[in-house]
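J.: requesting a structural model of the entry that follows:
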Amino acid sequence: MGLFDSVLGAISGNQGQSAQASDPKAMLIQAALRMLTSQSATGATGATGIEGGLSGLLGKLQAAGLGDAVSSWIGNGQNQAISPAQVQQALGGGHLEQLAQATGLSESETASHLSEILPGLIDKLTPNGQIPDAGGGLAGIESMLGGFLGGNKTT
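T.: Here you go, the predicted model:
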């Protein structure tokens, strides 16, 4: 889980699997990444996926009136904060409930943690303002994050 540990450390400031096991934010980051990448090659979502992956999530956030915040996360500069209520409005009950079940948190705790996590997570997933191809799935995100975090690139 080296890549996940690197992402987790970059986003939340925690390091290592011991932090992962006891940190609800670490579990939520893992569940959110899984949700963003649980798509088939045709773009259909799995039971816990967000249609369109990262682009789909960004679309949901923008449709909920969070376009300025999303732009700040993707672009260079300081990330704009969002509230737990805005997360609940953007994701709706279904995705929030799935993340809560995956982490053992309540929906309100999940929304609260996501309001803290999403700006940094999306910032790390969109280096140089580039949104990775939704069809790349986990491998595409891992490849992009590996390069961003200084990991090995395959040639």
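J.: alpha carbons only for contacts and neighbour counts from here, please
T.: OK.
J.: what is the three-state secondary structure of residue 50?
T.: In three-state terms, and counting by DSSP: H, G, I helix; E, B strand; the rest coil, residue 50 is coil.
J.: that one is in contact with residue 36, isn't it?
T.: Yes. Using C-alpha atoms under 8 Å, residue 50 is in contact with residue 36, at 5.8 Å.
J.: now for these two: what residues contact both?
T.: Contact criterion C-alpha atoms under 8 Å, 6 or more residues apart in numbering; residues shared by residue 50 and residue 36: residue 57.
J.: which residues of the chain fall in helices?
T.: For the chain, the helices defined by DSSP state H cover 2-12, 16-22, 24-37, 53-61, 67-74, 84-103, 107-125, 137-148.
J.: show residues contacting the longest one.
T.: In other words, helix 84-103. Contacts of helix 84-103 (C-alpha under 8 Å, 6+ apart): 24, 27-28, 31-32, 48, 50, 60-61, 63-64, 106-108, 110-115.
J.: name the nearest residue to residue 9, sequence neighbours excluded.
T.: residue 15 (5.0 Å; C-alpha to C-alpha, 6 or more residues apart in numbering).
J.: hmm, residue 3 and that neighbour touching each other?
T.: No. Residue 15 lies out of contact with residue 3 (C-alpha under 8 Å); the separation is 11.4 Å.
J.: let's see this one next to it:
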Amino acid sequence: MEIELDGPGAQASNPAPATPGCSFLSCIGSNEMSLFDNLKDALGGLLGQAADQAPGALTQALAGAGGLQGVIDKLQASGLGPQVTSWLGNGENLPVSASQLEAALGNEQVQQLATSLGIPADKVLAFLQQHLPTAVDQASPTGTLPPTS
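T.: Modelled structure (predicted):
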């Protein structure tokens, strides 16, 4: 196949479909970008759905660990009161590190959560770091957790 790269008559022996306003090479680039954009949008939608479901899954997994209130109590007892207070309140959620969570919860609890969530133990702390603030925030729209029955 011969391709003429320059000039208004740029052609290939197997030409790409004609797209007004683009040369052979620029059309290839734009088609690749639209393909990547479509893939990114599709994956983003799936990941977004998973992220939306994460707080609920986390709340269920924490049931065996004394529930969300039990975990909050452990975090507050470990010196993470300001973070927990921010999650319960209406403002911005303060971050918490994986090492802070590990110190507060302990290895046994992390292992139990891994089993409940169905993810490897080495991923649990990153999952908690990302989703626990949102789970607490969503579970406490009035600033406090509802009483457990």
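J.: how about CSV for the helices of the first structure, with mean neighbour count and distance to residue 131 of the first structure added?
T.: Formatted as CSV, the helices of the first structure follow (neighbours: other C-alpha atoms under 10 Å; distance: least, C-alpha to C-alpha, whole Å):
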stretch, mean neighbour count, distance to residue 131 of the first structure
helix 2-12, 18, 16
helix 16-22, 14, 26
helix 24-37, 22, 13
helix 53-61, 20, 7
helix 67-74, 19, 8
helix 84-103, 18, 19
helix 107-125, 20, 7
helix 137-148, 18, 10
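J.: burial of residue 130 of the first structure, as a residue count?
T.: 11 (other C-alpha atoms under 10 Å).
J.: quick one: map residue 106 of the second structure onto the first structure.
T.: Aligned by TM-score structural alignment, residue 106 of the second structure pairs with residue 92 of the first structure.
J.: can you check residue 131 of the second structure too?
T.: Per TM-score structural alignment, residue 131 of the second structure is aligned with residue 117.
J.: contact partners for its match?
T.: Contacts of residue 117 of the first structure (C-alpha under 8 Å, 6+ apart): 11, 12, 25, 29.
J.: against residue 78 of the first structure, how distant is it?
T.: Distance from residue 117 of the first structure to residue 78 of the first structure, counting by C-alpha to C-alpha, to the nearest Å: 14 Å.
J.: same deal with residue 72 of the first structure?
T.: In terms of C-alpha to C-alpha, residue 72 of the first structure sits 7 Å off from residue 78 of the first structure.
J.: please apply the same query to residue 134 of the first structure.
T.: Note on residue 134 of the first structure: its distance to residue 78 of the first structure, by C-alpha to C-alpha, is 25 Å.
J.: show me which of those two is the more surrounded one.
T.: The neighbour count for residue 134 of the first structure versus residue 78, taken as other C-alpha under 10 Å, is higher for residue 134 (20 against 12).
J.: what's the match for that one in the second structure?
T.: Aligning on TM-score structural alignment places residue 134 of the first structure opposite residue 148 in the second structure.
J.: just residue 70 of the first structure next, same as before
T.: With TM-score structural alignment as the criterion, residue 70 of the first structure lines up with residue 84 in the second structure.
J.: is it correct that its match is in contact with residue 72?
T.: Yes. In this structure residue 84 of the second structure lies within contact range of residue 72 using C-alpha under 8 Å: 6.8 Å.
J.: and the residue lying closest to residue 53 of the first structure once chain neighbours are set aside, what does it touch?
T.: Leaving aside its sequence neighbours, residue 53 of the first structure sits nearest to residue 36 (C-alpha to C-alpha, 6+ apart; 4.5 Å). By C-alpha under 8 Å, 6+ apart, residue 36 of the first structure lies in contact with 49, 50, 53, 54, 57, 137.
J.: quick one: which of these hold up in the second structure? List them.
T.: Retained contacts for the contacts of residue 36 of the first structure in the second structure, judged by both residues aligned by TM-score structural alignment, their matches' C-alpha atoms under 8 Å, are 49, 50, 53, 54, 57.
J.: of the residues you listed, closest to residue 121 of the first structure?
T.: Of all these, residue 54 has the smallest distance to residue 121 of the first structure: 10.6 Å, by C-alpha to C-alpha.
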